[in-house]
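Colleague: how would this look folded up:
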Amino acid sequence: MLKGVLIDWGGVLTTSLADSIAGWITEDRIDATHYKDVMRELILHAYEGGDGESVIHALERGEISAPDFERDLAARLVTLDGVPPVAEGLLARMFVGFQPVEEMNEMLRLARTAGIRTCLVSNSWANDYPRHTWDGLFDEIVISGEVGMRKPEARIFHHALGLVGLPPEECVFVDDIEANITAARAIGLVGIHHRDAPATIGELEGLFGLSLRS
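Modeller: Coordinates of the predicted model:
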C-alpha cells in the first residue's frame, strides 16, 4: 500500500526548465548552440555517471558557492557579442522564468489531506526557493545543498524516506530527469517520469486510488 510521495521542484512543481533557460538565452544574448554543447557535457557527466566530480556535483551538494559556480559557468559560455556573459546573478537570471504549476501544488495539498506523506527532494542550484508559497504542501523538505547529498545518489532518497518514516516500497518518486527515476527505482521506490501535470496526476490517482484534482 502506497503512503508517500517524494517529489522534485524545478520542472515538476514549476514550469519547465527548458522554457526558463530559453528566455534567459534570449535576454542575455547567449550563443545557444555553444550553450547546449557546454551543458550537454556537464549534465551528462553529472547525471549519467561520468568519471570524477564536476562543478555541478559540487554546486548541488553545496560544496561551492553560487558566485563560484557562476564564474565557472560564465567562463565556459559566450554571448552573440563574442564575450562571456556577466557572471554575477547568472543563476537567478537562468531560473527567473520558473512559475508554479498550481495543478501540481493542489495535488500535493489534496494528497496530504488524504493522509499521504509528502516530501520535496530537490537538487539546488543555489535556488531562491519560494518557501512562503509552500504552506500545506510538504511534511518534509530535502534540499540537496542543505543536506550535502544530491540526486541520483541513493543516500538522498534514504534520507528523505527516513524523514517521512516510510520504506521505499510504500513511496512514489516524481522527477523530470530519467537518471533520478532510475536511481529511485533501484532502491525500491515507484518512479514516475514527469512530463506534464495531467499525466503525472493521472498516474498518481491510479496508484493511490484517490482523486487528486479539485
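Colleague: Please make it C-alpha for all contacts and neighbour counts, starting now.
Modeller: OK.
Colleague: show me what contacts Asp51?
Modeller: The neighbourhood of Asp51, defined by CA atoms under 8 Å, 6 or more residues apart in numbering, consists of His45.
Colleague: Leu91 too?
Modeller: For Leu91, the contact set (CA under 8 Å, 6+ apart) comprises Ala66, Glu70, Trp125, Ala126, Asn127.
Colleague: Then Pro152?
Modeller: If you count contacts by CA under 8 Å, 6+ apart, Pro152 has them with Tyr47, Ala179, Asn180, Ala183, Ala184.
Colleague: quick one: which of those residues is nearest Glu203?
Modeller: Using CA to CA, Ala184 is the member of the contacts of Pro152 that sits closest to Glu203, with 16.7 Å.
Colleague: Assumed the closest one was part of a helix.
Modeller: Yes - the assignment for Ala184 by DSSP: H, G, I helix; E, B strand; the rest coil puts it in a helix.
Colleague: top helix in the chain by residue count?
Modeller: Residue-count comparison of every helix in the chain, with assignments taken from DSSP state H, identifies helix 32-47 as the longest.
Colleague: Give me the next element, helix or strand, following it.
Modeller: From helix 32-47 onward toward the C-terminus, using DSSP states H and E, the following helix or strand is helix 55-60.
Colleague: buried residues in that following helix?
Modeller: When neighbours are counted by 16 or more other CA atoms under 10 Å, the buried residues of helix 55-60 are found to be Val55, Ile56, His57, Ala58, Leu59, Glu60.
Colleague: Ok, stretch 180-200 next?
Modeller: Buried residues in stretch 180-200, counting neighbours by 16+ other CA under 10 Å, are found at 180-185, 189-194, 196-197, 200.
Colleague: For His159, state which of the residues you listed is nearest.
Modeller: Taking CA to CA as the measure, His159 lies nearest Ala184 of the buried residues of stretch 180-200, at 12.3 Å.
Colleague: Pretty sure the closest one sits against Gly191.
Modeller: Yes - the pair Ala184 and Gly191 qualifies as a contact (CA atoms under 8 Å) at a distance of 6.6 Å.
Colleague: shared neighbours, these two?
Modeller: Phe173.
Colleague: hang on, the earlier thing: could the contacts of Pro152 be laid out in a markdown table, adding distance to Val78?
Modeller: Compiled in a markdown table, these are given as follows (distance: CA to CA, whole Å):
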| residue | distance to Val78 |
| --- | --- |
| Tyr47 | 24 |
| Ala179 | 28 |
| Asn180 | 30 |
| Ala183 | 34 |
| Ala184 | 36 |
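Colleague: for comparison, sequence B:
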Amino acid sequence: MAGFCTKLGIRPQQMLAAMEKVADSYGVDLLAPLDTPLITQEEWSAQVEAVLRADEAVEVDLSDFPARWFEGRTANEPWVGHLRRLSARGVFVGLMSNMVPAWDAHWRRVVAPEGLFKDLVMSFEVGSRKPEPGIFRVAEERTGFQPHECVLVDDIEKNCAGAREAGWHAIHYTDPARAIAELDALLGASRPE
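Modeller: Now for the predicted structure:
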C-alpha cells in the first residue's frame, strides 16, 4: 500500500480512509464491495476518487487500478517453492482468496496457479469471503475434506480466526520461514496427507 500510494502522491492513511468510507457505505469491511462483488472495479475506483476529492481535497486517478496495483509485484518464492514441494509430495494445496474479479488475471501473472493449486475458491465466484463460514464450507464441499483436515494460512488474523471458528487449523502468516515451520509441524502431526 505504501509504495502504491507513493506513486499516486497520497499517504496510505488517506487511501485507507477513503476505501473504508466506501466500504462503510455498503455496510461491509474494506474490500468486500469489490470481492463479493457488490460493485465493479470501475464503480469502486470512482467512489474512492470522489471520497479523496471531498474529504482530503486530493485528486487521484484510480483508473486501471488492478494493473497499477500489481505492477512490479513478484511471487514470494520461498513460500511458493514450499507449496510446490508439498504438492509434489501429494499434499492437497488449494487457494482460497478474497479476490476482486478485475484482479484475477493480474495475480495469475505473478503466481501461475496451474500445477500449484488443485482448486481455487474465489470470493467473487462463490459469493462469500473470509472470514465468513460460507467460504470454508464451499472449500470443504469441493475438496471432500472435513474441517479438521483443513489448514488456512493467511496474513490476516481475522481470517485465521474465521477458519478456527469453522473448525479448521489456521496459521497466521507473518514470514515464510515461520509459516513453513508451522505448516510442516502441523502436517507432520496430521498424517496421512
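Colleague: ok so, going back, okay, among the buried residues of stretch 180-200 of structure 1, which ones form the most distant pair?
Modeller: When CA to CA is used, the two most widely separated members of those are Ala183 and Ala197, lying 22.0 Å apart.
Colleague: if we can go back for a sec, which one of the buried residues of helix 55-60 of structure 1 is nearest to Glu169 of structure 1?
Modeller: Among these, Glu60 lies closest to Glu169 of structure 1 (CA to CA), at 26.3 Å.
Colleague: Tell me which residue of structure 2 lines up with that closest one.
Modeller: In structure 2, Glu60 of structure 1 lines up with Asp35, judged by TM-score structural alignment.
Colleague: tally of neighbours for the nearest residue to that match once chain neighbours are set aside?
Modeller: Of all residues not flanking Asp35 of structure 2 in the chain, Val100 sits nearest, at 4.1 Å (CA to CA, 6 or more residues apart in numbering). When neighbours are counted by other CA atoms under 10 Å, Val100 of structure 2 registers 22.
Colleague: show me what contacts Val100 of structure 2?
Modeller: Counting by CA under 8 Å, 6+ apart, Val100 of structure 2 touches Leu34, Asp35, Thr36, Pro37, Gln41, Ser123, Phe124.
Colleague: Quickly note the distance from the third one to Ser87 of structure 2.
Modeller: From Thr36 of structure 2 over to Ser87 of structure 2 the distance is 28 Å, taken as CA to CA, to the nearest Å.
Colleague: cool, and the fourth one?
Modeller: Pro37 of structure 2 sits 30 Å away from Ser87 of structure 2 when distances are taken as CA to CA.
Colleague: Compare these two and say which is more crowded by neighbours.
Modeller: Set side by side, Pro37 of structure 2 and Ser87 give different neighbour counts by other CA under 10 Å, the larger being at Pro37 (20 against 17).
Colleague: Before we go further, that one is sitting in a strand, right?
Modeller: No - remark: Pro37 of structure 2 does not belong to a strand; assigned using three-state DSSP, it is coil.
Colleague: Grab the nearest non-local neighbour of it.
Modeller: Nearest residue to Pro37 of structure 2, sequence neighbours excluded (CA to CA, 6+ apart): Phe124, at 5.6 Å.
Colleague: corresponding residue for the one you found in structure 1?
Modeller: Matched by TM-score structural alignment, Phe124 of structure 2 corresponds to Gly145 in structure 1.
Colleague: host element of that match?
Modeller: Take DSSP H and E as the rule and Gly145 of structure 1 turns out to sit in helix 144-147.
Colleague: correct me, but the match of Phe124 of structure 2 touches Val121?
Modeller: No - counting by CA under 8 Å, Gly145 of structure 1 does not reach Val121; the two are 10.9 Å apart.
Colleague: shared neighbours of these two, which are they?
Modeller: Taking CA under 8 Å, 6+ apart as the contact rule, Gly145 of structure 1 and Val121 touch no residue in common.
Colleague: which stretches of structure 1 form strands?
Modeller: Across structure 1, reading from the start of the chain, the strands by DSSP state E fall at 4-7, 117-122, 140-143, 171-175, 190-193.
Colleague: winner for burial among those strands?
Modeller: For the strands of structure 1, the stretch with the most neighbours on average is strand 4-7, a mean of 26; neighbours defined as mean count of other CA atoms under 10 Å.
Colleague: what does it correspond to over in structure 2?
Modeller: Counting by TM-score structural alignment, strand 4-7 of structure 1 corresponds to no residue in structure 2.
Colleague: before we move on, what about stretch 111-119 of structure 1?
Modeller: Counting by TM-score structural alignment, stretch 111-119 of structure 1 lines up with residues 86-94 of structure 2.
Colleague: and that stretch, how far apart are its ends?
Modeller: The first-to-last residue distance of stretch 86-94 of structure 2 comes to 11 Å (CA to CA).
Colleague: ok now that stretch, how far from the chain's centre?
Modeller: Between the mean C-alpha location of stretch 86-94 of structure 2 and the chain-wide mean there is a distance of 20 Å, by CA atoms, centre = their mean, to the nearest Å.
Colleague: Next up, the contacts around the aligned residue in structure 2 for Ala197 of structure 1.
Modeller: Taking TM-score structural alignment as the alignment basis, one finds that Ala197 of structure 1 is matched in structure 2 by Pro176. Shown here is Pro176 of structure 2, whose contacts under the criterion CA under 8 Å, 6+ apart are Pro78, Trp79.
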